[in-house]
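Novice: Generate a structure from the sequence data that follows.
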Amino acid sequence: MNDLEALLAQSKETVEALLEAGIEEDFELEIEHHLVSTDFSKLEKAAVELVKLGYHVEDAEEFHLDDGKTCFYFAAITECLPDVAVLEQQTREICAVADACHVEYDGWGTFLGDEEEE
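Specialist: Okay, here's the model as predicted:
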């Protein structure tokens, strides 16, 4: 379901871009792993599994696609250094949960701006 190799490549590129942008290797980042599904119960199952693995899971939110279809998403949050190996391990772990629960793992991101900009 999810393309693990593409997700791993994207993760590595993101870490490299963060380091090239001047993020210090010892700077702990808040990482948001994004999962989405049209089936709320499947997404809820993925959330439960990620909590068991130690991730903080935000409440799911609803959005609508251009075709009117309803989707749900949430972020599974953790804090870590901008380390390729650590984020690769997290990506593999979350992708496995997403595949087992039949939801889409849309990769991870982090927010580098001021809190007031959110």
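
Novice: can we go C-alpha only for contacts and neighbour counts from here?
Specialist: Will do.

Novice: Contact partners for the residue positioned nearest the centre of the chain?
Specialist: In the chain, the residue lying closest to the centroid (C-alpha atoms, centre = their mean) is H33, at 1.1 Å. When the contact criterion is C-alpha atoms under 8 Å, 6 or more residues apart in numbering, the partners of H33 are 75-77, 94, 105-109.

Novice: please give me the structure for this one as well, since I'd like to look at both together:
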Amino acid sequence: MPQQDDYLSVEDFLEIQKEDTREIIQALLEDGSDPEALYEIEHHFFAEDFEKLEKAAVEAFKMGFEVLEAEEAEDEDGSKLLCFDATMQSALDPAAIDAQVEKLVNLAEKYDIIYDGWGTYYEGEDALYPDEDEDDDEE
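Specialist: Here you go, the predicted model:
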């Protein structure tokens, strides 16, 4: 039975994303992340259809986003999904991030794929970067 009750309008989804954006920014700043830094904002997309995902990725690139290579993932039920991230450097400015989110949510809607929010990494003097220690471990 379809779960039509769970469907949100684009407008309602964007409002939720705006709240999430402010919560993410607040959490980063409360943790001591540098408010003046440029952040790599990673917007996440999922789809079952590679063609739709690819078309959305090409359009995101044309919008000025760096598009990372598509990967395979699994949803909660173990079904295969394809995903990619579209990234852009940005200050922790809610209005700027809201504008990115709005463009990309509309892009996801256009190609009938899933926009799964955004994330970034802590920036500061004490920041740990995932690839930083890999070379040390190999020696």
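
Novice: What's the match for the residue nearest to the centre of the first structure in the second structure?
Specialist: With the correspondence set by TM-score structural alignment, H33 of the first structure lines up against H43 in the second structure.

Novice: sec struct for that match, please.
Specialist: strand (DSSP: H, G, I helix; E, B strand; the rest coil).

Novice: ok, back up a step: want to throw the contacts of H33 of the first structure into a markdown table with distance to H64 of the first structure?
Specialist: Output for the contacts of H33 of the first structure, formatted as a markdown table (distance: C-alpha to C-alpha, whole Å):
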| residue | distance to H64 of the first structure |
| --- | --- |
| A75 | 17 |
| A76 | 21 |
| I77 | 23 |
| I94 | 24 |
| Y105 | 18 |
| D106 | 16 |
| G107 | 20 |
| W108 | 21 |
| G109 | 21 |
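
Novice: which residues touch E72 of the second structure?
Specialist: Residues in contact with E72 of the second structure (C-alpha under 8 Å, 6+ apart) are 80-83.

Novice: lining up those with the first structure, which overlap?
Specialist: Retained in the first structure (both residues aligned by TM-score structural alignment, their matches' C-alpha atoms under 8 Å) from the contacts of E72 of the second structure: 80-83.
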